[in-house]
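Chemist: from the sequence below, what's the structure:
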Amino acid sequence: MHTFRPYLQLVRYNHNYRRLWLSQAIANFGDWFGMLAIYALIQQYTDSEILIGLIIVVKLMSFAVFSPFAGYLTDRFDRRQLMIWCDLGRAVVVVMLLLVQSADMIWLVYVLISLQMMMAAVFEPAKSSSIPNITTKDELMVANIISTLSWSVIFTSGMAIGGFATEYLGMKTVFILNGITYIVSAWYIKRAVIPHLRSQEHLAAIASPWVGIKKGIAFLKSERHVLRPTLAKGWIEVSLGALVYLLIIVSDEILMMGSVGLGLLYASRGVGTAIGPIFLRRFFPDETLWIKALGVCMSLVGVGYFFMGFTSSLYIMMALVLFAHAGSGANWVSSTVLIQKRTPDEYRGRVFSTEWLLLTLTESVSVMIAASLLHFEILSISESLMFFGGLLIIVGGLWNYYIARAESKWQQAILDDQI
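Modeler: Just a heads-up that it's a prediction; the model follows:
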C-alpha cells in the first residue's frame, strides 16, 4: 500500500490534476469505445478491407499534418479553452457520423474522422503541456504514470466494451455515447484551474503562426537536451508500429483466434504498458540515467517481439508482449517527463506537437513497410516478427551510441561548469 501512496495522494489532494486526468480518461475511453463502430460502419456499406485500412492512414496522417499548427495554437492561446473547444468539437463530429446512411455517404466518415484527429492533435499537446503547470516537480513523474496506467486500463477495456455495445446496442447508440464522453470530458476541464506561465512579450512575438512555428523549430535545434527526449517515441516507432500491426496478423493466422486472440494480446500490451513506468520509477530514480535507459528499453521491446517469432503458444506470446510493452511504457513516460521538465512553458506545446508528428509519421511508414513485406510474401509472419524485433534491438543500440553519448557530454559539461 505504501508503494501506491504517492499516486493516491496526488489524485486525492491535487484537484486540478484530478479533473484533467478524469477528462483525459473519459475522452480516451470514448475514442477506443467508438473505434469498432467506425470500422463496422465502413464494413456495412462497403465490405472493403482496403477502406478500413484507409481510415487508419487518414487518422495518422491527419494528426501528423496538423501537428505543427496545433503546437503553435497550444503555445499561443489558453490551453484550457482549447481543450474544452476540442472536446465539444469532437462531440459534434462523432454524432455527425449518424448522417452516414448509405455507401454514397461513406466519404463523410473520412472527412469527419480527419477533423476529429486534427482536434486531437491540439488536445494532446495542450494536455501534456498543462500537467507541469498543475503539479510539482516531485509529482510530475507520478502524474504521468497515472495517465499511462489509466490509458492501459482503458485500452484493454474500451475496445472490448465498444465491440459488445456495437453488436448489441447498435452503431448509432455508440456514436451518441461517444459524443457524450467528450462533453463530460469538457465539463471536467472547465472545472480545472490551469495557470499560464507564458509572458505577454513572448505571446506578442509569436502572433504570426509562421513565425511561431519557425521559432519552435529554432528552439529545438538550439536546445539539444530538449530535442533528445523529443525524438524517443518516433525513434522506437521505426519498428514498434510494424510490430503492433503484426499482432493483428498473428492473432488471425498463427493463433487462429481472431478478435479473441487479439483482445488477449492487446490486454497483455496494456498491462505491460502500465507496469513499465512503475518499475522505471522504482529502479531508476536518477533522471540523469533516463536517456540511456530509453535505448535499453527500446532493445528490450525488440527482444520480446524477436522471440515471438519462434513460438505459436498464446501464453508465451502474451508473456512476451507484456515484457516488450513494459519497455515501451517506460520509454513513453520517461521521455514525456524529460520534455516537461526541460522545456519552458512558452515552447512546450510546439515541442510536444513535434514529438507527435515524428511518432505518427514513423508509425505510418513502419506499418506500410510491414504490410508490404507480408503482401508480397517477402517475409512470413514469424520472419517479420524476428526482422522488426531484431531491428529494434539495433535501433536501441544506435540510440545509446549516438543520443545517449551526446547526453553524457552535455551532463558532464554542466558538472564542469559547477566546479
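
Chemist: going forward, measure contacts between C-alpha atoms and count neighbours the same way
Modeler: OK.

Chemist: please name the residues that touch M83.
Modeler: With contacts defined as Cα atoms under 8 Å, 6 or more residues apart in numbering, M83 is in contact with V122, F123, A126, K127, A186, I189.

Chemist: remind me which helix or strand it belongs to.
Modeler: According to DSSP states H and E, M83 maps onto helix 79-96.

Chemist: out of the contacts of M83, who's the most crowded?
Modeler: Of all the contacts of M83, A126 has the most neighbours under the rule other Cα atoms under 10 Å, reaching 28 neighbours.

Chemist: gap between that residue and F63?
Modeler: To F63, A126 is 14 Å away according to Cα to Cα, to the nearest Å.

Chemist: likewise for R350?
Modeler: Taking Cα to Cα, one finds R350 at 14 Å from F63.

Chemist: with neighbour numbers in mind, choose between these two.
Modeler: Between R350 and F63, counted using other Cα under 10 Å, the more crowded position is R350 (31 against 26).

Chemist: what's the helix or strand for the more buried one?
Modeler: Counting by DSSP H and E, the element that carries R350 is helix 345-375.

Chemist: and that helix, what other elements does it pack with?
Modeler: In terms of contacts (3 or more Cα pairs under 8 Å, 6 or more residues apart in numbering; DSSP states H and E), helix 345-375 is packed against helix 49-76, helix 107-134, helix 209-222, helix 224-253, helix 314-342, helix 381-398.

Chemist: I'd like the structure of this one too, to check against the first:
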Amino acid sequence: MNSPIRNPRFRALWVAGLLDDTIDWMLVTAIPIFVYRMTESAMTTSLAFLIELAPGVLVGSLAGIAADRYDRKKLLLVGTLLHAALAALLLPVTSGDQLWLVYAVIAGRAVCAQFVLTSKNALLPDLVEPGQRAAASNLVVLNSNLGRLGGSLLGGVVVAGGLRPVAAGSVIGLLLTAGVVSRIRRPERAQVGPGSEAAATGSAPGGPVATSVSAGSAAGERAQRAEATDPAAAAGPGRMYRHWREGVAVITGDRRLRVSFLAAILCAIGQGLFVVLFVVFVATTLHGTDAEIGLLRSVQGIGGIAGGLALGFLGTRVHPRPLITWGALSFSGLALLIWNAPMVTTAFGVYVALFAMVGLPGGVYYAGVLGMVQQRVPADHLGRALGSFYTVSNGAQAIGMALAGLLAERLGPVPLLNAQAVLYLAAGLMALLVLGARNTPETPANATPPAPAQTPLPDPHG
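Modeler: Below you'll find the predicted structure:
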C-alpha cells in the first residue's frame, strides 16, 4: 500500500523509464546483430560496443555534475529528444558500407543515454518520500528488466528487416517517452542543486537521520559561498573539477561505497566480455538465428522482472548488502553452468530456461549496488556520485569489450565467458567478506546518529 508506484509523480517517471529502456534494449540488441551479420567479425562488433562506451566514460561525471547543478527533469527531456533525433539518422542505413554512420549514431546516443540515465536516477529524491527511495530504486531496476524482455525480443525480430524498421520504431517510442517526461510534476518543496532545502531537510538518504552535513556537503557549501563572492569561481573548468572531486570524495570517504564500487568494476569487466561474446556464442556455439539471439537476450528479463517484483513488494524490508553479495555469487554459479552446458547439450530450450533464470541474480545484484548509492549518498551529491559510478562502470566495461575483441578469435568465446563468471565470483566474495550479507539498514557514514530507540543492532561487518 505504501509503494511509490502509487505516487503519480514517480509513476510518470517510471512509465517514461519503461519506454526508454524498451527502446534502448531494442537498439542494444539490434545494432550488434546488424554489425556482426554484415562483417562476421567479433572485432568490429566489439568496436561498436567500445564506441558506445567511450562517450559514457568521458561524459559520465559531467552528466552527474549537470544533474546536481541544473533542472533534472529538463535534462531528462532534452536528452530523450536528442536521442530520438539520432535514431532517425539510422533510417537510410541498409548495408555494411554505411557502418561509419552507425558508429557515429552509437557515439551520439551514448552521450544522450548518459545524461538520461543519470538525471532519471537523480530525480528520484525530488519525487518520492525519503523512506520510499529504496523501493523506488528497485522499481527503476525492474524497468530495465521489463525493457529487456520486450525490447530485446523486438530488436532480434525487427532487425531481420534491416535497421530501418528498428530506427522508425525507436523514433516513435522516444517521442512518446518525451511526452510522458513533460508531464512529470514535482512537489513545490523539491529543489535541484547543491545545498537545496529539500536535500537539507529530508531528501537525503535516511530522512531526518541524515540531516547533518557530510564532508562532501560541507565542501559543496564552501564552494557555493566562493561562487557567490567571486564570479570567476562560478565558471570554467575549475568549477567542474571541484564538483567532480566532491562527488568522488563522498564515495572514497565511505567504506561500503568503496567496496561496492570495486565489486562493480569487476562485474563491469565481466559484463564487457559478455555483451560482445554473447552474439558470437549464440551464433557459433548454439548456431542460433537473429530471432533466437534476440529471444535469449530478452528472456534474461524474466528473472529480472521476478526479482524486481519481489523487491518492490518487500520495499524497505530488504537492504542493499545481501542483494549485492548473494546476487553476484548466484549470478556467477549460473553463468558457469550456461557457458559450459554446450559440452552436454545445445538444445535451444535449455538455454531459454537458463538465460531466464540468470536474470534474477543479475537484477538483484544491480538493485543492491544502486540502492547502496541511493541510500548512502546525500541527495545534493547524488548526481555526481551516480555520474562517477557510471563512468567507472563504463570504463571497466570498455576493458572487457577490448579484451573480448582482441582474444575472441584466438581463445574462442567460451573461455572468455567463463572469465566473466569468475569475475562475478570474485566480486561476490569481496562483498561477502567486507560488506557481509546481513539485512540491516544503510545510513550515510557521516550522518548524525539516530535516537537511542531507533539505533540498529550492532553490525559485526562494519
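
Chemist: can you pull the TM-score for these?
Modeler: Once the chains are overlaid, their TM-score stands at 0.82 when taken by TM-score structural alignment, normalised by the length of structure 1; 406 aligned residues with a Cα RMSD of 3.6 Å.

Chemist: hang on, the earlier thing: what stretch of structure 2 does the helix holding M83 of structure 1 fall on?
Modeler: Mapped onto structure 2 using TM-score structural alignment, helix 79-96 of structure 1 covers residues 72-89.

Chemist: for E355 of structure 1, find the nearest of the helices and strands packed on helix 345-375 of structure 1.
Modeler: For those, distance to E355 of structure 1 was read as Cα to Cα. The smallest value, 5.2 Å, belongs to helix 224-253.

Chemist: mean distance, the closest one to its aligned residues in structure 2?
Modeler: Superposed on structure 2, helix 224-253 of structure 1 shows a mean distance to its aligned partners of 3.4 Å (mean Cα distance after the TM-score superposition for structure 1).

Chemist: which other helices and strands does that helix contact?
Modeler: helix 209-222, helix 258-283, helix 290-308, helix 314-342, helix 345-375, helix 381-398, helix 405-418.

Chemist: so what's V280 of structure 2 up against?
Modeler: V280 of structure 2 makes contact with A42, P413, according to Cα under 8 Å, 6+ apart.

Chemist: please say which position in structure 1 it maps to.
Modeler: Residue mapping for V280 of structure 2 onto structure 1 gives I249, with TM-score structural alignment as the criterion.

Chemist: go on, L149 of structure 2?
Modeler: Residue-level alignment of L149 of structure 2 against structure 1, with TM-score structural alignment as criterion, gives T156.

Chemist: list which of the contacts of M83 of structure 1 are still in contact in structure 2.
Modeler: With the contact criterion set to both residues aligned by TM-score structural alignment, their matches' Cα atoms under 8 Å, the contacts of M83 of structure 1 that also touch in structure 2 are V122, F123, A126, K127, I189.

Chemist: please, where are all the strands along the stretch 101-250 of structure 2?
Modeler: Defined through DSSP state E, counting those that start in this stretch, the strands belonging to the stretch 101-250 of structure 2 form an empty list.

Chemist: gap between the counterpart of V111 of structure 1 in structure 2 and P165 of structure 2?
Modeler: In structure 2, the residue matched to V111 of structure 1 (TM-score structural alignment) is A104. Shown here: A104 of structure 2 relative to P165 of structure 2, a distance of 19 Å by Cα to Cα.

Chemist: can you check P125 of structure 2 too?
Modeler: Taken as Cα to Cα, the spacing of P125 of structure 2 relative to P165 of structure 2 amounts to 37 Å.

Chemist: and for R72 of structure 2?
Modeler: The spacing between R72 of structure 2 and P165 of structure 2, counted by Cα to Cα, is 31 Å.

Chemist: what about the equivalent of V321 of structure 1 over in structure 2, how many residues nearby?
Modeler: Mapped onto structure 2 by TM-score structural alignment, V321 of structure 1 lines up with F355. Here the number of neighbours of F355 of structure 2 (other Cα under 10 Å) works out to 22.

Chemist: so F355 of structure 2 touches L295, yeah?
Modeler: No. Under the criterion of Cα atoms under 8 Å, F355 of structure 2 lies out of contact with L295, with a separation of 9.6 Å.
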